[in-house]
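Peer 1: fold the following for me, if possible:
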Amino acid sequence: MTNFLNPIVLQRADPFVYRHTDGFYYFTGSHPLYDRIILRRAAHLNGLHDAPEYVVWKKHKSGPMSHLIWAPEIHRIKDKWYIYFAAAPNEEIEDDTFNHRMFVIENESDNPIKGKWIEKGEIKTEWPTFALDATTFEHKGIQYYVWAQQDLNIKGHSNIYIAEMDNPWTLSTRPAMLSKPELPWEIKGFWVNEGPSVLMKNEKVFITYSASATGPEYCMGMLTADANDDLLDPKSWTKSKEPVFQSYSPNNQFGPGHNSFTVSENGKEDILIYHARNYTEIDGDPLYDPNRHARAQKIQWDEGGNPIFSVPVPDERWTPRLPEVVTK
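Peer 2: All right, here's what the predicted structure looks like:
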């Protein structure tokens, strides 16, 4: 049984953890200054808290990658490292949201902290609107790309889409929409489906995603498909009618979401990585409150082979409400 000293990393929202074959956990997430991409690595998830933090990329002075660097994810594809992230040319609001697009950088070295990162450009979809939170996974020899994007013909800020990839920076099929914000718990404050993450087990493919505004109402939903079905067919997917993970005041955990998945050191336990706050009194826009800390907890499984996320566990280490951004 793995015990976690939550929070495992302070002030790094949208946390993503990748466990590599070298035995290290690689961590990235949104820096609250929204101006850089960071990496940490440690042999244990608890070790990420005090691990050195490396800045591997910084925003441009101008242009499409010059503002609001959000939700990086690090992936290993065909012996190369890739970090997917969203960036905007400004901080203006158009069509009721920001102007983000999705980008990727590549590193050919064995160690992504020391190697050189090369910009591979924008991941272009079929229409130019607010797009973010990309993830990728391989299934039956096919590389898939899953992301959130706005469709101006659909009410809301973002929907969840999937497509196949020709290479790590190019889509090869038309996007298929898997989910849009429509249920009561998906439209609190904002109409949002975002932050997709993929978990494959028990001959099933699960996509979790986050919904509603980024305060205490933020929560996780889930899509489920049979591993043998056509993943590009929206009919292959079943959407949870209720949140699968949400705020739990008895444990002082609020707005859990934008998760990723990893495994325990022995590879036998599936681990949920997510961010949450331990208070609800937010001054100003929740987006700019820096204290969405990264947390981890073990996933249980039911008899039908579906994940049980339960409730967010209480913090194991004392965490003050930090008014300023922590940099390392």
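Peer 1: okay, CA-based contacts and neighbour counts for the rest of this
Peer 2: OK.
Peer 1: contacting residues around Ser197?
Peer 2: When contacts are counted by C-alpha atoms under 8 Å, 6 or more residues apart in numbering, Ser197 is found next to 135, 207-209, 259-261.
Peer 1: let me fix that: Tyr26
Peer 2: Neighbouring residues of Tyr26 by C-alpha under 8 Å, 6+ apart: 17-20, 39-42, 74.
Peer 1: let's go with 6 Å and repeat that
Peer 2: Tyr26 makes contact with 17-18, 40-41, according to C-alpha atoms under 6 Å, 6 or more residues apart in numbering.
Peer 1: this one as well, want them side by side:
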Amino acid sequence: MIIKNPLVEQRADPFVYLHSDGYYYFTASVPEYNRLELRRAEHIHQLATTTEIVDVWHKPDTGAYSDLIWAPEIHYIDGTWAIYFAAAPNREIVNNAFQHRMYAITTQSDNPLTGEWSEPMQVDSGLSTFCLDATCYKNNGQWYYIWAQKDAVIPGNSCLYIATMDSPTTLSSAPVLLTKPEFDWEIRGFLVNEGPAILHRHGKIHLTYSASATDERYCIGVLSIDENADLMNTSNWAKSPNPIFETAEEKNIFGPGHNSFTTSKDGSKDYMIYHARNYKGIEGDPLWDPNRHACVQPIEWSEDGLPIWGTPQKEVEWIE
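Peer 2: Presented below is the predicted three-dimensional model:
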């Protein structure tokens, strides 16, 4: 099957999860930044047209999580569905738009579109600074929480941290710094490492992340580690000195980033889901430009088991 990009229009920070029930679950930032939208479909190409779309949570008018609802991810953690998202207090009250913290809502329902969700609970990293973009991953029996947060002494907007988890909303270790913005391609416009995502194949864990300003300079980097190494030991991670995925101007695909990963139904084929714009002449603040669209990119593998990221494509083949 040939899928034409974009897969879903005006959905930034896309996250796709293939569950054991055979459905692809999709969530992303909506242009209004005011709610958590969840949809599902039996086939990836149906995510754009499915009627199974539910707003599972709306922000309140005031309070700690009443503004700028960003980058949700849905995870299934030992029988509990959890949606993680970043949120800030109302800008009109605190007079500062970027006071985000991480929150989660949970449900034990088999179908998260019809389940009763909890009220948001803060996922406290132990660091009282701006944070966003959390993901979760289970390796060798242990759940890990990986997220972006501003460091009090490191210049820039955000670095990436990892901690162990003992429940969907509680961390069981102190944060460990994994990467900070340091290369030229990570500090264009803003000094940023954000949007972590995990790809695990052939004995290696690859942690992708996004860097720089959210215009055409936005791009993706990667850290890699052996699957049996201690994920909490920073020295075990190898960071690529170059971006692995970036603007393809000749194809009008600008600022690809903030990705997730999923697979074909049989698990044999890996795909990256990312957002990008189809132009670079953004008027005003890129944050309020609604045209970051969810796209699909197939991941190939080299003979030595390393991912071949390729370049952004207008059309991709999806293997059912």
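Peer 1: circling back: can I get the contacts of Ser197 of the first structure in TSV with secondary structure and distance to Pro286 of the first structure?
Peer 2: Shown next, in TSV, are the contacts of Ser197 of the first structure (DSSP: H, G, I helix; E, B strand; the rest coil; distance: C-alpha to C-alpha, whole Å):
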residue	secondary structure	distance to Pro286 of the first structure
Thr135	strand	24
Ile207	strand	25
Thr208	strand	22
Tyr209	strand	19
Asn259	strand	18
Ser260	strand	21
Phe261	strand	24
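Peer 1: from the contacts of Tyr26 of the first structure, which two are the most distant?
Peer 2: Farthest apart among the contacts of Tyr26 of the first structure by C-alpha to C-alpha are Tyr18 and Arg40. That separation is 10.6 Å.
Peer 1: more crowded one of those two?
Peer 2: Arg40 (23 against 19; other C-alpha atoms under 10 Å).
Peer 1: quick revisit: out of the contacts of Tyr26 of the first structure, which comes closest to Ser66 of the first structure?
Peer 2: Arg40 (22.9 Å).
Peer 1: spell out the secondary structure type for that closest one.
Peer 2: strand (DSSP: H, G, I helix; E, B strand; the rest coil).
Peer 1: that one reaches Phe27, doesn't it?
Peer 2: Yes - with contact defined as C-alpha atoms under 6 Å, Arg40 of the first structure counts as touching Phe27 (5.1 Å).
Peer 1: any residues in contact with both of these two?
Peer 2: Between them, Arg40 of the first structure and Phe27 share no contacting residue under C-alpha under 6 Å, 6+ apart.
Peer 1: picking that back up, closest to Asp151 of the first structure among the contacts of Tyr26 of the first structure?
Peer 2: The shortest gap between Asp151 of the first structure and any of these belongs to Val17, at 29.4 Å (C-alpha to C-alpha).
Peer 1: let's verify the closest one: helix, strand, or coil?
Peer 2: Val17 of the first structure - assigned by three-state DSSP - is strand.
Peer 1: in contact with it, which residues?
Peer 2: Here Val17 of the first structure is in contact with 26-27 (C-alpha under 6 Å, 6+ apart).
Peer 1: swap the cut-off to 7 Å and go again
Peer 2: By C-alpha atoms under 7 Å, 6 or more residues apart in numbering, the residues touching Val17 of the first structure are 25-28, 260-262.
Peer 1: of those residues, which belong to strands?
Peer 2: Among the contacts of Val17 of the first structure, DSSP state E puts 25-28, 260-262 in strands.
Peer 1: is it true that Asn278 of the first structure touches Asn252?
Peer 2: Yes - contact criterion C-alpha atoms under 7 Å: Asn278 of the first structure and Asn252 qualify, at 5.0 Å.
Peer 1: so for those two, which sits in the more crowded spot?
Peer 2: It is Asn278, of Asn278 of the first structure and Asn252, that has more neighbours when counted by other C-alpha under 10 Å, with 24 against 16.
Peer 1: the more buried one: what's it in contact with?
Peer 2: Neighbouring residues of Asn278 of the first structure by C-alpha under 7 Å, 6+ apart: 252-254.
Peer 1: circling back to that earlier point, pick the one among the contacts of Tyr26 of the first structure closest to Glu108 of the first structure.
Peer 2: Closest approach between the contacts of Tyr26 of the first structure and Glu108 of the first structure, by C-alpha to C-alpha: Tyr18, at 16.6 Å.
Peer 1: where do the strands of the stretch 151-300 of the second structure begin and end?
Peer 2: Using DSSP state E, counting those that start in this stretch, the strands of the stretch 151-300 of the second structure run over residues 159-167, 170-171, 176-179, 193-201, 204-211, 219-226, 238-239, 254-263, 270-277, 293-301.
Peer 1: how close does the very next helix or strand once past the last one sit to the first structure?
Peer 2: As assigned by DSSP states H and E, the chain's next helix or strand after strand 293-301 of the second structure is strand 307-308. Relative to the first structure, and after both are superposed, strand 307-308 of the second structure has an average distance of 1.2 Å to its aligned residues, where the measure is mean C-alpha distance after the TM-score superposition for the first structure.
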